[in-house]
Structures are given as C-alpha cells and as structure tokens.
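Q: sequence first, predicted model second:
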Amino acid sequence: MNWDEIEGNWKQLKGKALEKWGEITNDEMDVIAGKKDQLVGQIQAKYGVTKEEAEKQVKEFSDNCR
C-alpha cells in the first residue's frame, strides 16, 4: 500500500500502528493523522532510533498494510 492510501485510510490503520508502536499514544496517533514524516519523528522520539531506522520501520509497516 502506498503512503497516500495509508494516509487516506488512517482511521482504519491506526490500530495496526498502535500495535506496532505501543509507546506512541492514541492522541499522538490522531495528531499524526497518517502523515509519514510525523510518524517517523514520533518513532525517533519515543524509541530513540535514527531517522533511517524509523523510516525503515515505517516502510515495513506500509509494505504489510495490504
């Protein structure tokens, strides 16, 4: 699934994202609203990973949203 589709279906996919990144709160997921850059930033902040690692995780997430 490409990121435009994920952003458009964020309300349905938010639950999967919360399962994957449990440190990010439901309210923070609402603010992210499917925006890829904001999700990457939250992953970096909550998990202390590099931008590259966060982007890798987001890509894996989008690849699994089929």
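A: Cool, got the structure. It should be emphasised that the depicted structure is a prediction, and the values quoted were computed from it without experimental measurement.
Q: can we go C-alpha only for contacts and neighbour counts from here?
A: Will do.
Q: which residues touch K35?
A: E7 (C-alpha atoms under 8 Å, 6 or more residues apart in numbering).
Q: give me the most central residue, the chain.
A: Central residue of the chain (C-alpha atoms, centre = their mean): L39, 4.5 Å from the mean position.
Q: want to compare, so here's the second one:
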Amino acid sequence: MNNDIFKGNWKQVKGNAKAKWGELTDDDLDQAEGNREVLEGKIQERYGKSKEEAKRDVDEWVNSL
C-alpha cells in the first residue's frame, strides 16, 4: 500500500492500528493522520522501539491490511 492510499484510507484503518498498538492514544492516532513517519514516531515513543523496529512493525502491519 503506497503512502497516498494509506493516507486516504486512514479513517478506515485507524481502528485497526489502535487494536495492534493499544498503547497509542486516540490523540496519537489523530496526530498521525495517515502519515507513516508520524505513526512510526509515536510507536517509538510509546513502546521504546528503535526507528528501524517501528518502521518494520508498520511495514508488516500495512502489508497485512
């Protein structure tokens, strides 16, 4: 899924993201607004992951959608 499609479908997949990363708040997800880099940053903050780990997690999640 490319970034434009990801951003365009954000409202539909936002609940799925909340289910996957339960520590992310609704505010975190609203701030991301479909921006992968912001989502990765929020995952890094909440879960203490490296940038590479967060990117890999988001890649795997997007591919599973």
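A: Nice, thanks for sending it over. Remember, it's a predicted structure, so these values are computed and weren't measured experimentally.
Q: so the residue nearest to the centre of the first structure makes contact with E28?
A: No: with contact defined as C-alpha atoms under 8 Å, L39 of the first structure does not reach E28; the gap is 9.2 Å.
Q: buried residues in stretch 24-32 of the second structure?
A: Buried residues in stretch 24-32 of the second structure, defined by neighbour count with 16 or more other C-alpha atoms under 10 Å: L24, D28, L29, A32.
Q: distance-wise, check W3 of the first structure relative to L39 of the first structure.
A: For W3 of the first structure, the distance to L39 of the first structure equals 12 Å [C-alpha to C-alpha, to the nearest Å].
Q: er, I6 of the first structure I mean
A: Taken as C-alpha to C-alpha, the span from I6 of the first structure to L39 of the first structure is 12 Å.
Q: cool, E55 of the first structure as well?
A: Taken as C-alpha to C-alpha, the span from E55 of the first structure to L39 of the first structure is 9 Å.
Q: what's the answer for G22 of the first structure, then?
A: Going from G22 of the first structure to L39 of the first structure by C-alpha to C-alpha gives 13 Å.
Q: can you check E23 of the first structure too?
A: Going from E23 of the first structure to L39 of the first structure by C-alpha to C-alpha gives 12 Å.
Q: okay, and the common contacts of those two?
A: By C-alpha under 8 Å, 6+ apart, no residue touches both E23 of the first structure and L39.
Q: could you list the buried residues of the helix or strand that contains V62 of the second structure?
A: Taking DSSP states H and E as the criterion, V62 of the second structure maps to helix 51-64. For helix 51-64 of the second structure, the neighbour count (16+ other C-alpha under 10 Å) marks A54, K55, D57, V58 as buried.
Q: since that was my last question, I'll sign off now.
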